[in-house]
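J.: the following comprises the amino acid sequence and a computationally predicted model.
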Amino acid sequence: MAGQRVKSAYRTPCEQCPLRGFPHFREFKPEELAFISDFKTGELTVDAGATLLVEGAHSAHLYTVLSGWGFRYKMLDDGRRQILNYMMPGDLVGLQGSLMGEMQHSVEALSPVTLCVFERDRLMSIYREHPDLAFDTTWIAAREERILDENLLSIGRRSALERAAYLLAFLHQRAVSLKLFDAQRTVMPITQQHVADTLGLSIVHTNKTLKKLSERNLIRWMDRGCTVLDDRGLCEIAGWEGYHERNRPFL
């Protein structure tokens, strides 16, 4: 397995979780916060490139991303990869394996990632004891489906230029909403191969497509990342209204 996994001795108290300060995350009730604090068993830190979960594996845990970037993907027998979605802070990882017995996709870290760790065996206690949290878990799964719907629309009906514009605008706007950029850090940690594997394009076609966006001064591409210069321009090319999320739950 690529990358390093470290079980952190330090555990961020749920009461001091940095995600609670974002306005689009809903606030927990006191009894819910107490339950989540008890539900959480620790934190896991992994390097960029580390495999978090493997397709077909049975995991005893599920996770919430506390910091960093990652992606979900499936592989064909000949090594071709399809990236399904990207994960950022607040996203729940491993729910599919918890409910279906084994993972149907793999998960890899794009950057150093810190995860809150939860015991899978205690998941059903959410449904028994905390119906609002159970609804939140269902909402998170439905949101993932909505994102996958948009990705499928891109692959099936958008042109290569429109696909790339949508993907980069979506990732950029999500990252902005989570304050993942600052004056020193404005680059999304994705390569052209990641983009190609997301859009279902060859690396040559992807390179030509990204060059067109760069020539229009919409993006700046670097060796291992991309900076978006004009996300509204990308949205116009993609025919996408932009990222809107209010009062979103997380665990």
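T.: In hand now; what should we look at?
J.: going by C-alpha atoms from here, please, whenever you check contacts or count neighbours.
T.: Noted.
J.: can you pull the contacts of Met88?
T.: 65, 67-70, 175 (C-alpha atoms under 8 Å, 6 or more residues apart in numbering).
J.: how about a cut-off of 7 Å?
T.: Met88 makes contact with 65, 68-70, according to C-alpha atoms under 7 Å, 6 or more residues apart in numbering.
J.: which stretches of the protein form strands?
T.: The residue ranges that make up the strands of the chain, judged by DSSP state E, are 5-8, 40-46, 51-53, 61-67, 70-75, 81-87, 92-93, 106-109, 113-119, 219-222, 225-228.
J.: possible to save the ones you listed as a markdown table with distance to Ile126 and mean neighbour count?
T.: Shown next, in a markdown table, are the strands of the chain (distance: least, C-alpha to C-alpha, whole Å; neighbours: other C-alpha atoms under 10 Å):
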| stretch | distance to Ile126 | mean neighbour count |
| --- | --- | --- |
| strand 5-8 | 25 | 14 |
| strand 40-46 | 13 | 19 |
| strand 51-53 | 23 | 22 |
| strand 61-67 | 13 | 23 |
| strand 70-75 | 25 | 19 |
| strand 81-87 | 23 | 19 |
| strand 92-93 | 15 | 22 |
| strand 106-109 | 24 | 23 |
| strand 113-119 | 12 | 23 |
| strand 219-222 | 43 | 18 |
| strand 225-228 | 39 | 19 |
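J.: and here is the other one:
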Amino acid sequence: MTVTRCDTCPLRSMEIFVPFDPQELEFMLKFKSGELVVDRGTTILIEGSKSPQLFTVLRGMATRYKTLEDGSRQVINFAMPGDFLGLQAGVIGAMRHSVEASTDMVLCVFKREEIWSVFRNHPSRAFDLTWISAVEEHFLGETVATLGQRDGLQRVAWALFRLFKRLRAVKLGTKDTVPLPFRQQDLADALGLSLVHTNKTLAELRQRKIANWARGVLEVMDADQLQAVAMIEEPKEERRPLM
């Protein structure tokens, strides 16, 4: 397999990501240690583990989740191209959640032991890692607000709108459709809903000709209405760092 070099990375050309300056690019060429190809269903990171590696999603999607004491699973969120995986283990020593590949994936690999060199020698990249962590905290806060204050229809609309916008930002799909390979049970777990309730809510969105999720594809027929149902005031999309 040919390894994608950072200077030819297809993600870097996407408007959603902040471009590297020459020094950052030189550092990233050294920081990246290789690539990992994983099959759908592979557990990439395990809760409680001290993985020696960190990853950036180059292609594919994954599910982040926690396993509770009774064996049930709480989906935290979903990983898309450009997302950074394993920062918890890199900073606090062990993962506090697991990550499972929802599709076949290609991951850029970085050595966890090198993470401290970022903070020592590359302050701009260290700030980017801090930014990534802050955005994840903000998203979890928005998720808590969704679980606490949005009803079932609003929760599903919120999740579909967020996923649609994120996937379009990384050039997946078309103007109105994006691949969405997750299970409906995954969405139900993420939103604190039963599978039955989730299915009924998806059916309502389909009947109202707002959105239709079927056979791994999300079609958004009326993005404005989906946003309105989700009660989202959408600010301008912020450019995000790419590790």
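T.: Ah, there it is. Computed from a predicted structure; not experimentally measured.
J.: need the TM-score between these chains.
T.: Between these two chains, after superposing, the TM-score reads 0.95 (TM-score structural alignment, normalised by the length of the second structure); 243 aligned residues with a C-alpha RMSD of 1.7 Å.
J.: right, so of the strands of the first structure, which gets closest to Leu171 of the first structure?
T.: Leu171 of the first structure lies closest, by C-alpha to C-alpha, to one member of the strands of the first structure: strand 81-87, at 8.0 Å.
J.: ok, average deviation of that closest one from the second structure?
T.: With mean C-alpha distance after the TM-score superposition for the first structure, strand 81-87 of the first structure departs from the second structure by a mean of 1.0 Å once superposed.
J.: give the aligned range of that strand in the second structure.
T.: Per the alignment by TM-score structural alignment, strand 81-87 of the first structure matches residues 73-79 in the second structure.
J.: kindly report the same for stretch 53-62 of the first structure.
T.: Against the second structure, stretch 53-62 of the first structure falls on residues 45-54 (TM-score structural alignment).
J.: quick one: end-to-end distance for that stretch.
T.: 9 Å (C-alpha to C-alpha, to the nearest Å).
J.: Val156 of the second structure -> the first structure?
T.: So, by TM-score structural alignment, Val156 of the second structure is matched to Ala164.
J.: what is the neighbour count of its match?
T.: Ala164 of the first structure: 26 surrounding residues under other C-alpha atoms under 10 Å.
J.: quick one: it and Asp197 of the first structure, what's the gap?
T.: 11 Å.
J.: and if you look at Ala50 of the first structure?
T.: Separation of Ala50 of the first structure from Asp197 of the first structure (C-alpha to C-alpha) stands at 18 Å.
J.: same question, Met103 of the first structure
T.: According to C-alpha to C-alpha, Met103 of the first structure stands 20 Å off from Asp197 of the first structure.
J.: with adjacent residues omitted, what lies nearest to the equivalent of Met105 of the second structure over in the first structure?
T.: The alignment partner of Met105 of the second structure in the first structure, by TM-score structural alignment, is Val113. Closest residue to Val113 of the first structure apart from its sequence neighbours, by C-alpha to C-alpha, 6 or more residues apart in numbering: Gly68 at 4.4 Å.
J.: Gln96 of the first structure: how many residues sit nearby?
T.: 15.
J.: hmm, I typed the wrong one, I wanted Pro13 of the first structure.
T.: Pro13 of the first structure has 11 neighbours, counted by other C-alpha under 10 Å.
J.: with adjacent residues omitted, what lies nearest to whichever residue in the second structure pairs up with it?
T.: Under the alignment (TM-score structural alignment), Pro13 of the first structure pairs with Arg5 of the second structure. Using C-alpha to C-alpha, 6+ apart and skipping residues adjacent in sequence, the residue nearest Arg5 of the second structure is Leu29, 7.0 Å away.
J.: who touches the spatially most central residue of the first structure in this structure?
T.: The centroid of the first structure falls nearest to Met87 when counting by C-alpha atoms, centre = their mean (0.8 Å). Contact partners of Met87 of the first structure, counting by C-alpha under 7 Å, 6+ apart, are 69-71.
J.: from Leu251 of the first structure, how far off is the residue nearest to Asp121 of the first structure when sequence neighbours are not counted?
T.: Nearest residue to Asp121 of the first structure in three dimensions, chain neighbours excluded: Ala60, at 7.3 Å (C-alpha to C-alpha, 6+ apart). Per C-alpha to C-alpha, Ala60 of the first structure is found 17 Å from Leu251 of the first structure.
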